[in-house]
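Asks: quick check, what structure comes out for this input:
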Amino acid sequence: MKNIKRLSIGLLAIMALAVTSCKVEDPFLDNNVAPVLVDVVGAAFGAPLSAKPSVTYPLTSPSLTLAVRLLELDKTNILDHTKGIDSIPVPNVKIALTFRTEVKPNVFVTGTIGEFTSDANGLVTVPTTWDKFSIQKASEGNAAVLISNLAWTGTYKGIAFSRQSQVQAK
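Replies: Down below sits the predicted model:
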């Protein structure tokens, strides 16, 4: 009888430990992996995913063209070193483009450029002007301006994604 009591107490202790050691989800982090790779066209090759890729445009030009390429990573051959991961362009994905510009020290302007759709090659091209970013027509002597938060957001296969980039105006 003593052994049965000890065994049942030990079994209850193991069950209590198993219940209390369950994984708790972090409420601030989304554990979904981005469904697409958003490659900022014009940024340095291999821009790290943890940093904001930057593209530089002349401040004196009347217009600029922002672009990203949407790619889905096919990992079926990930273990075959002769084939590796394949990048497949993702067509017909709607992307919203928003921005945040520092026009004076600690004075920011935010806005939306618009909504665009990727073409057959997964390319999203956004023709725009400096006026859209609340940057006045510039002369050669003006200081550089940084549009620090250019956000490309969309949804693919039911999963939302966002990629931050920045535009440097010189």
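Asks: hey, let's count contacts and neighbours off CA atoms from now on
Replies: Noted.
Asks: ranges for the helices of this protein?
Replies: 2-20 (DSSP state H).
Asks: and Val93, how many residues sit next to it?
Replies: Val93 has 18 neighbours, counted by other Cα atoms under 10 Å.
Asks: I misspoke; the intended subject was Lys104.
Replies: Lys104 has 9 nearby residues by other Cα under 10 Å.
Asks: and for Asp119, the neighbour number?
Replies: 17.
Asks: wait, it sits on Asn92?
Replies: Yes - with contact defined as Cα atoms under 8 Å, Asp119 reaches Asn92; the gap is 6.1 Å.
Asks: name the nearest residue to Ser162, sequence neighbours excluded.
Replies: Thr153 (4.2 Å; Cα to Cα, 6 or more residues apart in numbering).
Asks: that neighbour reaches Val124, doesn't it?
Replies: No - the criterion here is Cα under 8 Å, and Thr153 misses it with Val124 at 11.7 Å.
Asks: ok, the residue nearest to Ser162 - contacts?
Replies: 95-97, 160-163 (Cα atoms under 8 Å, 6 or more residues apart in numbering).
Asks: picking that back up, any common contacting residues for Thr153 and Val124?
Replies: In contact with both Thr153 and Val124: Ile95, using Cα under 8 Å, 6+ apart.
Asks: Thr155 and Val90 touch, don't they?
Replies: No - the pair Thr155 / Val90 is not scored as a contact, 11.6 Å apart, by Cα under 8 Å.
Asks: give me the more crowded residue out of the two.
Replies: Val90 (20 against 16).
Asks: list the contacts of the more buried one.
Replies: Counting by Cα under 8 Å, 6+ apart, Val90 has contacts 36, 70-72, 118, 120-122.
Asks: distance of Gly158 relative to Leu66?
Replies: 25 Å (Cα to Cα, to the nearest Å).
Asks: ditto for Asp119
Replies: Asp119 is 14 Å from Leu66, where distance means Cα to Cα.
Asks: residues contacting Ile78?
Replies: 84-85.
Asks: now show me the structure for the sequence below, then we'll compare the two:
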Amino acid sequence: MKNISKIVLMLLAGLSFAACEVDDPFVDRVVSPVLVQVVDSDGGASSGLSTDPTVSSVFGESTDFGIQVLELDKTNILDYTKGIDSIAVAAIEISLKFRDGADISTITTDADGVAKVIIPWSSFGVSGAGESVSLMASGTYKDQSFTKLFKLASK
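Replies: As a prediction, the model looks like this:
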């Protein structure tokens, strides 16, 4: 009887360890195939240090900012004299949308990898300086989709 209770106790202990596996609480993510930077009207690119950078544009009839798409060549990542190279990605269609998914416009990157956005402020629902709107820029590169979240502020 003692041996049976030891076996049952060991089985229960083993099952309790097996039951400790917990699903990952984070959203499944895939590394973006490109680096996407939002460039304000003064030519300053987003730093990439925040997940939701804010880019500003002077309030007037139309907004003026850019979305730059770069491929990172990591061939020389271990050579400190060369490092990672940023290569402009041309002719990629970028879908500019509100965060709820409503389309605003589709733009294409030029030879420098920059898609210029010159759209009336009214299309964003912005009626004056000091207002901001949350947007996203999405596209596909080498059969892998990517999205950049950012805010557009009028100044």
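Asks: got a TM-score for the pair?
Replies: In this superposition the chains share a TM-score of 0.74, using TM-score structural alignment, normalised by the length of the second structure; 138 aligned residues with a Cα RMSD of 2.9 Å.
Asks: and Phe59 of the second structure, how many neighbours?
Replies: 19.
Asks: can you put the contacts of Thr153 of the first structure in TSV and add distance to Lys5 of the first structure and neighbour count?
Replies: Below are those laid out as TSV (distance: Cα to Cα, whole Å; neighbours: other Cα atoms under 10 Å):
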residue	distance to Lys5 of the first structure	neighbour count
Ile95	64	22
Ala96	64	16
Leu97	66	21
Ala160	53	14
Phe161	54	18
Ser162	57	16
Arg163	59	20
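Asks: now tabulate those in JSON lines and tack on distance to Ala44 of the first structure.
Replies: Output for the contacts of Thr153 of the first structure, formatted as JSON lines (distance: Cα to Cα, whole Å):
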{"residue": "Ile95", "distance to Ala44 of the first structure": "22"}
{"residue": "Ala96", "distance to Ala44 of the first structure": "23"}
{"residue": "Leu97", "distance to Ala44 of the first structure": "20"}
{"residue": "Ala160", "distance to Ala44 of the first structure": "25"}
{"residue": "Phe161", "distance to Ala44 of the first structure": "22"}
{"residue": "Ser162", "distance to Ala44 of the first structure": "19"}
{"residue": "Arg163", "distance to Ala44 of the first structure": "15"}
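Asks: so which of the residues you listed would you say is closest to Val107 of the first structure?
Replies: Leu97 (20.6 Å; Cα to Cα).
Asks: report the separation between the closest one and Thr153 of the first structure.
Replies: Leu97 of the first structure is 7 Å from Thr153 of the first structure, by Cα to Cα.
Asks: before we move on, the earlier item: aligned partner of the residue nearest to Ser162 of the first structure in the second structure?
Replies: Matched by TM-score structural alignment, Thr153 of the first structure corresponds to Ser138 in the second structure.
Asks: can you pull the contacts of the residue lying closest to Tyr156 of the first structure once chain neighbours are set aside?
Replies: Distances taken as Cα to Cα, 6+ apart place Pro35 nearest to Tyr156 of the first structure, at 6.4 Å, with adjacent residues excluded. Residues in contact with Pro35 of the first structure, defined by Cα under 8 Å, 6+ apart, are 72, 156-157, 159, 161.
Asks: all strands for the second structure, in order.
Replies: For the second structure, applying DSSP state E gives strands covering 35-39, 54-57, 65-73, 85-88, 93-98, 103-108, 114-117, 132-141, 144-154.
Asks: redo those as CSV? Include distance to Ser16 of the second structure.
Replies: Formatted as CSV, the strands of the second structure follow (distance: least, Cα to Cα, whole Å):
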stretch, distance to Ser16 of the second structure
strand 35-39, 44
strand 54-57, 48
strand 65-73, 46
strand 85-88, 50
strand 93-98, 47
strand 103-108, 50
strand 114-117, 55
strand 132-141, 44
strand 144-154, 40
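Asks: and of these, who's closest to Pro25 of the second structure?
Replies: The stretch from the strands of the second structure with the least distance to Pro25 of the second structure (Cα to Cα) is strand 144-154; that distance is 21.2 Å.
Asks: by contact count, what packs against that closest one?
Replies: strand 54-57, strand 132-141 (3 or more Cα pairs under 8 Å, 6 or more residues apart in numbering; DSSP states H and E).
Asks: so which of the ones you listed is nearest Thr81 of the second structure?
Replies: Among those, strand 132-141 comes nearest to Thr81 of the second structure, with 28.5 Å by Cα to Cα.
Asks: center of the first structure, which residue is that?
Replies: The centre of the first structure sits closest to Arg163, judged by Cα atoms, centre = their mean, with a distance of 2.0 Å.
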